[in-house]
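Asker: Provided below for reference: sequence and predicted model.
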Amino acid sequence: MERLDQSTFKPFISEGVKLVEFSASWCFDCKRIAFSMPEWEDRYGSHFHFGELDVDESRKIAEEFHVKGVPTFILFRDGVEEFRLASKEAKKDENVIRFFDEVSAAPLP
C-alpha cells in the first residue's frame, strides 16, 4: 500500500483504478484493518492499486472528498470517485471484503 500525502495524492489517483483508504493514526479500526491489508492487496491487487491517506496530515483532501469519518475507502478511476465505503460500514471486515468484491467486479469503461 502506498502512503499518500498532500503532494502525492492527486498524481496517485489521476490514472488507472486506485483504492484509497482514508485513515488516522488514532483510529483503532484503521489499525485493525492494517493487519488484513496485505492479504487484501494480494487478493485484489490485480483490480486496483491501494493507497492510504492520513486525514489528520492531509485535512484539505479529506474535506475536499467529504470524508466524515475513518476508515473510509474510496475507489477512483482516472481521478474520478466511483465508489465509496464510509466509516460506519468500513469498520467490519466482512463489509470491506463485500465492497472490494463489488468494486473489483464492476465493468471497466
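Answerer: Yep, it's here.

Asker: can we go C-alpha only for contacts and neighbour counts from here?
Answerer: OK.

Asker: longest helix in this protein, please.
Answerer: Scanning the chain for the longest helix, with DSSP state H as the assignment, gives helix 28-44.

Asker: what helices or strands is that helix leaning on?
Answerer: helix 93-105 (3 or more Cα pairs under 8 Å, 6 or more residues apart in numbering; DSSP states H and E).

Asker: now the helix it packs on against helix 28-44, angle please.
Answerer: 40 degrees (axes from the mean of the first three to the mean of the last three Cα atoms, to 10 degrees).

Asker: pull the residues that contact helix 93-105.
Answerer: Here helix 93-105 makes contact (Cα atoms under 8 Å, 6 or more residues apart in numbering) with 33, 44, 47-48, 75, 83, 85, 89-90.

Asker: next one for the comparison:
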Amino acid sequence: MVKKINQDEFKSMDKSGVSVLDFNATWCGPCKMLAPVLEEVSEELSGKANFYSVDTDENPDLAREYGIMNIPAIVVLKDGEKVDMNVGFVPKEALSDFVSKNL
C-alpha cells in the first residue's frame, strides 16, 4: 500500500529500514500512469519497504530537500538517507527491479 504523506508527517515518521517516496502531482500524466504500477509493486514488496506518495505542489520544501526537478520521481531511502533515485515513468518490472536492488 502506498500512503500519501505531507512534509510534516514525513518529518515525524520512523525512517528506519527502506522507504520509497513517489514524488508526483495531480496534473502530471506520467505520475497518474505510475501510481497503479507503484501500488502493485508496494503490495509485492510488502514488509520489505514502506511506500509513500508525496504531492510536490503541496510539499515543495520536501521536494526541494530531495532535489526533485522532474516528476514522477522515485526516491529510495535507507534509514532516512537517500540511496537512489529514478525519474520518469517505468514499467512494473523495471520499477520492481529498481526498488528490489536497494533492499
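Answerer: Cool, got the structure. None of the values given here were measured: they were computed from a predicted structure.

Asker: hang on, the earlier thing: corresponding residues in the second structure for the helix or strand following the longest helix of the first structure?
Answerer: Using DSSP states H and E, the next helix or strand after helix 28-44 of the first structure towards the C-terminus is strand 49-54. Using TM-score structural alignment, strand 49-54 of the first structure lines up with residues 50-55 of the second structure.

Asker: which residues sit against that stretch?
Answerer: Contacts of stretch 50-55 of the second structure (Cα under 8 Å, 6+ apart): 1-6, 18-26, 42.

Asker: mind running it again at 7 Å?
Answerer: Defining contact as Cα atoms under 7 Å, 6 or more residues apart in numbering, one finds that stretch 50-55 of the second structure is touched by 1-6, 18-25, 42.

Asker: just stretch 20-31 of the first structure next, same as before
Answerer: 50-56, 70-75, 91.

Asker: could you work out the most separated pair of those residues?
Answerer: Asp56 and Leu75 (20.1 Å; Cα to Cα).

Asker: looking at the two, which one has more neighbours?
Answerer: Between Asp56 of the first structure and Leu75, Leu75 has the larger neighbour count (other Cα atoms under 10 Å), namely 24 against 14.

Asker: ok, back up a step: looking at the contacts of stretch 50-55 of the second structure, which are in strands?
Answerer: 2-4, 18-24 (DSSP state E).

Asker: go through those residues and give me the one with the most neighbours.
Answerer: Busiest of those [other Cα under 10 Å] is Asp22, holding 28 neighbours.

Asker: before we move on, the earlier item: give me the angle between the longest helix of the first structure and strand 49-54.
Answerer: 170 degrees.

Asker: show me what contacts Asp84 of the second structure?
Answerer: By Cα under 7 Å, 6+ apart, the contact list for Asp84 of the second structure reads 75-76.

Asker: what do you get if the cut-off is 10 Å, keeping everything else the same?
Answerer: 20, 74-78, 98-99, 101-102 (Cα atoms under 10 Å, 6 or more residues apart in numbering).

Asker: list the buried residues for the helix or strand it falls within?
Answerer: Following DSSP H and E, the helix or strand that holds Asp84 of the second structure is strand 81-87. For strand 81-87 of the second structure, burial by neighbour count (16 or more other Cα atoms under 10 Å) applies to 85-86.
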